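1. quick one: sequence plus predicted model below, questions after.
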Amino acid sequence: FPLSPEIVDLIEKLGPALRAFQRASNELYFLSAAGTAFPWVAEWLDRGKPQRVIDLGRDPRWRDALPRVLRPDLVLTEDGVCITELDSIPGGIGLTGWLNQTYAALGDAVIGGGDGMLRGVRGAFPNEDILISRESADYQPEMEWLVAQLADGRAVLNPWDLDPQRLRGRTVYRFFELFDLPNIENIHALLETARAGDLTISPPLKAFLEEKLWLVLFWNPQLADYWQEALTAEHLDLLRRTIPQGWLMDPTPLPSCAVWPGLNVHDWQEVKRFGGKDRQLVLKISGFSEIGWGARSVSIGHDLSQEQWGAAIDEALASAADHPYVLQAFHRGRVVDHPAWREDLGGTVTMRARVRLCPYFFAPDAARQPDLGGILATVCPADKKILHGMKDAIMLPCVGRDPA
């Protein structure tokens, strides 16, 4: 999928900006958890999580550790890109590596190069084995391909088929979500080994960092001074241009003279009564849930009836104590024309489409700037509001396009 030099430049700059944002988010959580500043931040991020998961996230052994791979989900819009999610345990690493390798061999100038994803993994994870849970088993084939290409002695492991004691002194890349811990075999022994310092797990066991809530907290007026101090002016400006304005679905009544900034309403009941034109909004669960990935918890306001939208708002408010929801401004994807293969015709046709872009950034440690390994494009039919890996979509590596 061809990208203009301007979009490529924007995405390349997003890597360091999002890394800085993630680092600042990590620091804010620990300041909040200690009661030093904004105690409500950690309280919201910890909602619905078992105490064991909270304790894991606060373990001093990995206090400053950050994920070594970072993949924002970007919607290609008329004026740039819009960030819908920040994923630190992303699928598609092997798939994008294979696509880059395959298309580069055909002569395409893929972004990151034919071996960009392999170089990224090798740099960020020099000798890590990959640990895949049953819940994530669909991604095992691409990880096995990746390990075979790296050919450096690492392995793909499954928790039901290993002796945790044999992992002492080693490092593993975890490909499982922390909400799934109760369903993972040998997890108690693995976690105890990690907390004893005998096993390194990446990304760090920080469920709080894996919440969509951070994209909403970026826009919270109470935190404006914190972000301004923690981020450079360039990074702050870039994030303001690419993170959609958002709100935490907090059922707590506002003071009588207050309104939700940007929505200009005093009460969520007013949001329920918004007409279709004003419902250019997206409602989704923040995280730590089996419905927190993909599109399973997503409600798009202008795509629902008034009754359905009201019910979605009510559900979000009722879930606040255990599973916080976030509300974000909806940014419509740019419509593009792209060739699509039609098996029944034995040839290609032009498809009107909207595009999700997934750049993969790799960073060996918390202090290093991330490197862009490649960009995966998901080209979806233009009538789809939610852009994801659906059966009607085309997945392609991104290539640079000469200015025209």
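-> The structure has been received and is ready for your questions.
2. alpha carbons only for contacts and neighbour counts from here, please
-> Fine.
3. and the helices in the stretch 151-300 of the chain?
-> 187-195, 213-217, 224-230, 233-242, 268-272 (DSSP state H, counting those that start in this stretch).
4. now residue 353: closest residue in space, sequence neighbours ignored.
-> residue 382 (4.0 Å; C-alpha to C-alpha, 6 or more residues apart in numbering).
5. how many other residues sit next to the one you found?
-> 18 (other C-alpha atoms under 10 Å).
6. likewise for residue 30?
-> Residues near residue 30, counting by other C-alpha under 10 Å, number 19.
7. distance between the strand of greatest length in the chain and the chain's centre?
-> Longest strand in the chain, counting residues (DSSP state E): strand 347-362. Distance of strand 347-362 from the chain centroid (C-alpha atoms, centre = their mean, to the nearest Å) equals 18 Å.
8. whichever helix or strand comes after that strand: how far from the chain's middle?
-> Counting by DSSP states H and E, the next helix or strand C-terminal to strand 347-362 is strand 371-381. Centroid separation between strand 371-381 and its chain, computed with C-alpha atoms, centre = their mean, is 13 Å.
9. tell me the helix or strand right after strand 371-381.
-> Assigned by DSSP H and E, the successor of strand 371-381 is strand 394-397.
10. residue 291 contacts residue 298, correct?
-> No: at 9.2 Å, residue 291 does not count as touching residue 298 under the criterion of C-alpha atoms under 8 Å.
11. the more surrounded of these two?
-> Using other C-alpha under 10 Å, the more surrounded residue of residue 291 and residue 298 is residue 298, with 19 against 14.
12. and the more buried one, what does it touch?
-> Residues in contact with residue 298 (C-alpha atoms under 8 Å, 6 or more residues apart in numbering) are 282, 283, 284, 285.
13. now do residue 147
-> Contact partners of residue 147, counting by C-alpha under 8 Å, 6+ apart, are 154, 155, 156.
14. from residue 403, how far off is the last one?
-> Spelled out, that is residue 156. Distance, residue 156 to residue 403, using C-alpha to C-alpha, to the nearest Å: 42 Å.
15. now the terminal residues of stretch 328-336, how far apart.
-> First-to-last residue span, stretch 328-336, C-alpha to C-alpha: 24 Å.
16. what residues sit buried inside that stretch?
-> Buried residues in stretch 328-336, counted by 16 or more other C-alpha atoms under 10 Å: 328, 329, 330, 331, 333, 334, 335, 336.
17. returning to that earlier point: could you dump the contacts of residue 147 to CSV with distance to residue 11 and neighbour count?
-> What follows is those, written out as CSV (distance: C-alpha to C-alpha, whole Å; neighbours: other C-alpha atoms under 10 Å):
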residue, distance to residue 11, neighbour count
154, 31, 15
155, 32, 18
156, 30, 19
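18. put this next to the first one:
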Amino acid sequence: MREHLAPNLFRSVAGPDAGDTNAVAWRLSPEPFPLAPSTVAALQSLGGDLLKLYRAANRLYFMSVRGTAPDFVHQYLEFGKPESIVRLQRQNRFKSEVPSLIRPDIILTEGGAMIASELDSVPGGMGFVGAMGETYCELGFDQVGEFDGMVRGFARMAQSLSGKELPTIAIVISAESEDYRPEMTWLAGALQRSGLAQAVALAPDEVFFTEEALVVDTPSGRRTVDVLYRNFELFDLLNVPKAELMLYAARHKRVAMTPPPKSFLEEKLIFALLHNGALESQWLAELGAQTFDRLLKLFPQTWILDPRPLPPQAVIAGLTVDRKSVRTWQQLYGLSKSERQYVVKPSGFSPLAWGSRGVYVANDLTKDEWMAVIDGGLHTFEKTPQILQRYHKARRVQVRYLDVAANDVKELDGRVRLCPYYFVAGDEAMLSGVLATVVPANKRLIHGMTDAIMAPCMESPQGY
């Protein structure tokens, strides 16, 4: 098996010390993860709906700020944000901008549904999927997005943002996001080799500022940056060198920055607003009935852990205990483990809000732990709002992987998460690749780990 996998793959996505499979921090599969044609078709059509959601949420926020939509929308989305962040995201320069790279976390459920548990605020993994996919294609496999889908998709996005046929791209990686540097370096090199863009991956202090532009050193010399991919978090801005200069350049239209510096679009509580009946007319007006209905089915029921008391006649919509409406969060204390089909997680703007950090699966907890998680979420409301989300168990899948110690290919009984990558150009969100992460079936949270199989996806009649 190892003889058929290019050694440079591991160096490119896992760093210079990963020269062979023994150093790789995930399990390798001998083939891409198989997806049924119907699953691929559903993923291809999903990008347009997610782009509409981002645009609708963006408009709803500004309507709320202006007073033409309920005040609670922008109030929820601004809790815990410094005034500087609020002023930044309200600037006219960024008013219509939404992320140009969309990456949901998709769970294929036991009931056959497709559930999006997350929308990644600052997606990584493009270089990982691109490098792995390139190697599998060289071995004779196809993949969703084709041989160079991630590279072409990223370049097309940058061309659309900049209006240039050959844009210069700076992928700026903060110290907090340092783990992404090897794969982003691969991606920048692949973009350079493709002839579709000039690209570099670099630290913030390697970006130079002039009165007219941001400039970087590329393999072909010093160039003006057209597109800056922000691989750093807004909550971490104080620790990012030259952050103010990069934001200044973006504000003054000297560079296109994506994701745009709009923290409210990085909040998971948008899912709660989507399910909020008081906003149904606004969502319908922005999305249309069919898209709204699809998104309600795609995103799990979500509630904001808001400690403020309700009026006597009010209930927490959609939440029940023993088939009775819930008026206080404390009514959830007494749920049995089997009744606790929920997760609790930070909404956003926190180092605990990405990956599996800060995520609690309710039926994994003791009663005292469950009570403490609810109370903790209520306590942090004004600083870091937390959400309660309906938990959906992923379906079981069987996937082959290389057992390095035994030098043999074995089969894992696991559960899968799909991460499709959509690059936006104009009004189109194009599917350019899909990452599958398969963890052992006894794991409750699906994320990258040493026991996980991570691979790009291919279309197969025998797929999931």
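-> That came through fine. Treat the numbers as computed from the prediction; the structure is a model and nothing was measured.
19. TM-score for these two?
-> Remark: TM-score between the superposed chains equals 0.96 [TM-score structural alignment, normalised by the length of structure 1]; 402 aligned residues with a C-alpha RMSD of 1.4 Å.
20. in structure 2, which residue range corresponds to the longest strand of structure 1?
-> Counting by TM-score structural alignment, strand 347-362 of structure 1 falls onto residues 408-423 of structure 2.
21. could you say which helix or strand holds residue 88 of structure 2?
-> helix 83-89.
22. against residue 453 of structure 2, how distant is the residue positioned nearest the centre of structure 2?
-> Nearest residue to the geometric centre of structure 2 (C-alpha atoms, centre = their mean): residue 120, 1.5 Å. Counting by C-alpha to C-alpha, the separation of residue 120 of structure 2 from residue 453 of structure 2 is 20 Å.
23. what of residue 126 of structure 2?
-> To residue 453 of structure 2, residue 126 of structure 2 is 17 Å away according to C-alpha to C-alpha.
24. return the most buried member of the helices of the stretch 151-300 of structure 1.
-> Highest mean neighbour count of the helices of the stretch 151-300 of structure 1: helix 213-217, a mean of 23 (counted as mean count of other C-alpha atoms under 10 Å).
25. average separation of that one from the aligned part of structure 2, please.
-> Once the two models are superposed, helix 213-217 of structure 1 sits on average 1.1 Å from its counterpart in structure 2 (mean C-alpha distance after the TM-score superposition for structure 1).
26. quick revisit: in helices, which of the buried residues of stretch 328-336 of structure 1 fall?
-> Judged by DSSP state H, those include no members of helices.
27. need those residues in JSON lines with distance to residue 191 of structure 1, can you?
-> What follows is those, written out as JSON lines (distance: C-alpha to C-alpha, whole Å):
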{"residue": "328", "distance to residue 191 of structure 1": "35"}
{"residue": "329", "distance to residue 191 of structure 1": "38"}
{"residue": "330", "distance to residue 191 of structure 1": "39"}
{"residue": "331", "distance to residue 191 of structure 1": "40"}
{"residue": "333", "distance to residue 191 of structure 1": "42"}
{"residue": "334", "distance to residue 191 of structure 1": "44"}
{"residue": "335", "distance to residue 191 of structure 1": "46"}
{"residue": "336", "distance to residue 191 of structure 1": "47"}
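28. of all these, which comes closest to residue 196 of structure 1?
-> Residue 196 of structure 1 has its nearest neighbour among these in residue 328, at 40.3 Å by C-alpha to C-alpha.
29. so who does the closest one touch?
-> Taking C-alpha under 8 Å, 6+ apart as the definition, contacts of residue 328 of structure 1 comprise 216, 244, 245, 246, 247, 281, 282, 283.
30. circling back to that earlier point, the helix holding residue 88 of structure 2 against structure 1, how far on average?
-> Mean for helix 83-89 of structure 2 is 0.8 Å (mean C-alpha distance after the TM-score superposition for structure 1).
31. any idea which helix or strand comes after that helix?
-> Moving toward the C-terminus from helix 83-89 of structure 2, the next helix or strand (DSSP H and E) is strand 101-102.
32. average gap between that following strand and structure 1?
-> Here the mean offset of strand 101-102 of structure 2 against structure 1 after fitting is 0.3 Å, by mean C-alpha distance after the TM-score superposition for structure 1.
33. so that strand corresponds to what in structure 1?
-> Counting by TM-score structural alignment, strand 101-102 of structure 2 corresponds to 69-70 in structure 1.
34. show me what residue 278 of structure 1 lines up with in structure 2.
-> That one, residue 278 of structure 1, aligns with residue 339 by TM-score structural alignment.
35. who's the closest spatial neighbour of its match, skipping the chain neighbours?
-> Leaving aside its chain neighbours, residue 339 of structure 2 sits nearest to residue 363 (7.8 Å; criterion: C-alpha to C-alpha, 6+ apart).
36. how near is that neighbour to residue 311 of structure 2?
-> Distance of residue 363 of structure 2 to residue 311 of structure 2, computed by C-alpha to C-alpha: 30 Å.
37. could you do residue 320 of structure 2 as well?
-> As defined by C-alpha to C-alpha, residue 320 of structure 2 lies at a distance of 17 Å from residue 311 of structure 2.
38. what's the answer for residue 391 of structure 2, then?
-> Going from residue 391 of structure 2 to residue 311 of structure 2 by C-alpha to C-alpha gives 28 Å.
39. what does residue 197 of structure 2 give?
-> From residue 197 of structure 2 across to residue 311 of structure 2, the span is 57 Å (C-alpha to C-alpha).
40. who has more neighbours out of those two?
-> Using other C-alpha under 10 Å, the more surrounded residue of residue 197 of structure 2 and residue 311 is residue 197, with 25 against 8.
41. wait, that one sits on residue 156?
-> No: here residue 197 of structure 2 does not reach residue 156: they are 9.3 Å apart, not a contact under C-alpha under 8 Å.
42. the stretch 1-150 of structure 1: helices as residue ranges?
-> For the stretch 1-150 of structure 1, applying DSSP H, counting those that start in this stretch gives helices covering 5-33, 39-45, 51-57, 93-105, 116-124, 140-150.
43. what's the closest of these to residue 309 of structure 1?
-> Of those, nearest to residue 309 of structure 1 by C-alpha to C-alpha is helix 39-45, at 23.9 Å.
44. contacts made by that closest one with the rest, please.
-> Surrounding helix 39-45 of structure 1, the residues in contact under the criterion C-alpha under 8 Å, 6+ apart are 29, 30, 31, 32, 33, 208, 211, 213, 324.
45. can you tell me what the second one aligns to in structure 2?
-> Aligned by TM-score structural alignment, residue 30 of structure 1 pairs with residue 62 of structure 2.
46. contacting residues for that match?
-> 74, 90.
47. what's the spacing between it and residue 113 of structure 2?
-> Per C-alpha to C-alpha, residue 62 of structure 2 is found 33 Å from residue 113 of structure 2.
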